[in-house]
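Peer 1: sharing a model that was predicted from the sequence below.
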Amino acid sequence: MSLLAGTDTRTPAPQATEEFAARFGVALDDFFRTRPDVDAARELAGEVRALVLAGGKRMRPAFAWWGWRAAGGEACGDAAEATVRALVSLELLQCCALVHDDVMDRSATRRGRPAVHEAFAARHRRHRWSGSARHHGDCAAILVGDLALAWADDALVTAGLPAAALRRAWRPWQEMRTEMMAGQHLDLLATARREGSLEAALRVASLKTAAYTVERPLHLGAALADAPADLIGCLREFGRDIGVAFQLRDDLIGVFGDGAVTGKPVGEDLREGKRTPLMAIAVARATAAGDHAARRTLLRCLTGVPITDETVAAVRALLVDLGAVEAVERLIDTLTASGLAALDRAAVDEVARTHLKRLAARAVHRRD
């Protein structure tokens, strides 16, 4: 049984969650309303705004907010309002990551709508412009992601933070951006080198997703509140483990999720040949069992060649039969336990601890 069993994963303390969501929504709207209006950039800006406002779990700013609160940051007042505005940066950083990731993975959809590169490519074809529609779409999407990254910096530095707070936040912000890019690079290398070890896959998960989803947002929020080093250490350890568990859950959803809920086709991770811990475990188990047919079927999904619906169904069945799904669930539980133990060592009040546990439950038990 999960250590977070019984925790309401849908509404982490409803009133406080709704209050923060409302305040954050206002901050997002205010930020977009004050962006420079440059004619040539309007299409790019529109894509950033549409993707950010299309949905998403807002998990990164939520973790950062409760990192702020855990370190003694007040719920209301000028400092709190500046902090909320600063956390808009995290959604823009996420937008950059999603747009560029979709180009690299050749993903067709994102949040139930065409991926940015697909939207621009379709426009190119519709107007019968010269050159390659695919190349045009990729180039435009790179610019959209770059604009989101530039605006992420803008959101942080123009939020009205005191100079001292901005200086404290700048280091985790720098590290988070670099770690995110490093994780994506490792992911590209793993595919090119056909690396299939669980260790390599978990390293990618830690840098590509966990660091900028949970660990560094917590660090950012706590730094803004001038948290002591020992508290930041506990929060980062909690965030690192919960962040990897979040990615492992994402891997399961990417294979077994409901497309109507996720906004992506069923089994898209398999079609994209993602080298996830889930697949690493399955290949290792098939190899150890001497099941060459199962190993060939699994490896076919990692070569980048087009695969059929029948292959997707066969691989999904193998992931269950080989015990890979069960092994990932156990790993999620192990990481959750380790993360919660780190949080229990942190000197935070019970309100913040409760909210962080609820956010952790939401991260590791979600379905979208």
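Peer 2: Happy to help now that I have it.
Peer 1: rest of the way, CA atoms for contacts and neighbours
Peer 2: Noted.
Peer 1: in terms of helices and strands, where is E118?
Peer 2: Element membership for E118 (DSSP states H and E) is helix 116-127.
Peer 1: now that helix: buried residues?
Peer 2: Going by neighbour count (16 or more other Cα atoms under 10 Å), the buried part of helix 116-127 is V116, H117, E118, A119, F120, A121, A122, H124.
Peer 1: what residues does that helix touch?
Peer 2: Identification of contacts with helix 116-127 by Cα atoms under 8 Å, 6 or more residues apart in numbering yields 47, 99, 102-103, 108-109, 133-141.
Peer 1: put this beside the first:
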Amino acid sequence: MAEVSAKREHHSRLTSEIDEVLRDMLHRGRNRLTTYGSQMTHVWDLTVSCLGGGKMLRPRLLMDVFDALADDKRETFNQLAEERRRAAISIAAGVELLHFSFLVHDDLIDDDLSRRGKPNLMGSLLNEISGAPQTTSDDREQQLHFVRSVGLLVGDQMLSAAHQVFARADLPQDSRLRLLDLLDHTVTESCVGEMKDVGLSDGILASGLAEALETTRLKTATYTFEFPLRAAAILADAPPYVERSLSRVGRDLGVAFQLQDDLLSAFGDHTVHGKDAYSDFREGKQTPLIAFARDTPQWPDIGTRFGAADFNFQDGTRTSALLRECGAEEFVRGMIGELFGHVTTIVSTHIVKTHPHLARCVMDLAGSLEGRAS
């Protein structure tokens, strides 16, 4: 119990450290906009209010791994540890800025005006302008065009701000360039993954299990897990084999994490996981769960309502039952188990002997993700 309490306190302190630096970055971004008038600063403030208060999963992953690596090389890293840790906190905050950018662009791509049951940036802005006395219902399309344009441009601003953080990091040139290359790789793979996801959902790309899994890796694993883990290795000046091992760990944990999300959407309690009930079915998401089901006798019954605009809760419960019946749920749970098994093998084979603190950190992370309900 004491260990759990200590971990919570550590994570709370870590989140506060990152949040302080992030707030400073966002404040500087706002200051740059004051030259252009109050409307621009208002949009920035609205963006920050809509995006703030998240779990900071990616920045905390980065710092947990960095601190573990620093503990493993304390004797040789001591003089540089504090200086590098300040740089790592800054990069962690930059990772959250990148996350903000992706969230805004995601909502734009999905044509969403809300996130987690609340108006997002575009929804909040639309509520403001549609309530103005001079507007009428006929202005709806113009209003939507405006808020979507704002979403695109603000997302671009956040992306640029994230690049600035990496480019200006107080690090040796080699480390900074490696981080910038990693950032470029991450943005590229995330964009490719998003394009594939949209192409699959819209029926432009041929759906199949291999394509669905590759989309999951590109869209989620690279940016949510592999990116912060590899960044931590670069910041801690870890040996190349450690970065390679963390890359594989991040890829496997990231795919497992997204597969868990797919299962939660299909079979979980929406009052616990917080997502709109059966939203993946309603949106026609081509997940590995669905890709497996397409090759089963139950697919004609599933496909009848899958992706329907008026997909309802009853449709969802029936689809869930059919996905269980055809073996899709069991198949995906089996894949998740294999991925967690791969992580254990990587840690025991390549990490634990030389980096025991890192090994424990990775296994604690895997343990916190396995069997999650939200």
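Peer 2: Nice, I can see it. Not measured: the values here are computed from a predicted model.
Peer 1: returning to that earlier point: what's downstream of the helix holding E118 of the first structure, the next helix or strand?
Peer 2: Note on helix 116-127 of the first structure: by DSSP H and E, the next helix or strand toward the C-terminus is helix 133-157.
Peer 1: what's in contact with that following helix?
Peer 2: Contacts for helix 133-157 of the first structure (Cα under 8 Å, 6+ apart): 31, 44-45, 47-48, 85-93, 95-100, 103, 116-122, 124-125, 166.
Peer 1: if you set the cut-off to 7 Å instead, what comes out?
Peer 2: Applying Cα atoms under 7 Å, 6 or more residues apart in numbering, the external contacts of helix 133-157 of the first structure come out as 44, 47-48, 86, 88-90, 92-93, 95-96, 99-100, 103, 116-118, 120-121, 124-125.
Peer 1: distance between it and the chain's centre?
Peer 2: 17 Å (Cα atoms, centre = their mean, to the nearest Å).
Peer 1: tell me the helices and strands packed up against whichever helix or strand comes after it.
Peer 2: Sequence-wise, the next helix or strand downstream of helix 133-157 of the first structure (DSSP H and E) is helix 163-193. If you count contacts as 3 or more Cα pairs under 7 Å, 6 or more residues apart in numbering; DSSP states H and E, helix 163-193 of the first structure packs onto helix 198-205, helix 216-224.
Peer 1: how about helix 163-193 of the first structure: buried residues?
Peer 2: 165-166, 168-170, 172-173, 176-177, 179-180, 183-184, 186-188, 190-191.
Peer 1: what's the answer for stretch 148-168 of the first structure, then?
Peer 2: Buried, per 16+ other Cα under 10 Å, within stretch 148-168 of the first structure: 148-149, 151-157, 159-161, 165-166, 168.
Peer 1: just the residues you listed now: which is nearest R275 of the first structure?
Peer 2: L149 (26.1 Å; Cα to Cα).
Peer 1: just tell me what the closest one corresponds to in the second structure.
Peer 2: Superposed on the second structure with TM-score structural alignment, L149 of the first structure falls opposite L159.
Peer 1: quick one: its match from K219 of the second structure, how far?
Peer 2: 16 Å (Cα to Cα, to the nearest Å).
Peer 1: what comes up buried for stretch 47-63 of the second structure?
Peer 2: T47, V48, C50, L51, M56, R58, P59, R60, L61, L62, M63.
Peer 1: among those, name the ones in helices.
Peer 2: T47, V48, C50, L51, R58, P59, R60, L61, L62, M63 (DSSP state H).
Peer 1: what does the fifth one correspond to in the first structure?
Peer 2: So the one you mean is R58 of the second structure. That one, R58 of the second structure, aligns with R60 by TM-score structural alignment.
Peer 1: how many other residues sit next to R194 of the first structure?
Peer 2: When counting by other Cα atoms under 10 Å, one arrives at 13 neighbours for R194 of the first structure.
Peer 1: hang on, the earlier thing: between the helices and strands packed on helix 163-193 of the first structure, which gets nearest to K264 of the first structure?
Peer 2: Closest among those, using Cα to Cα: helix 198-205, at 19.9 Å.
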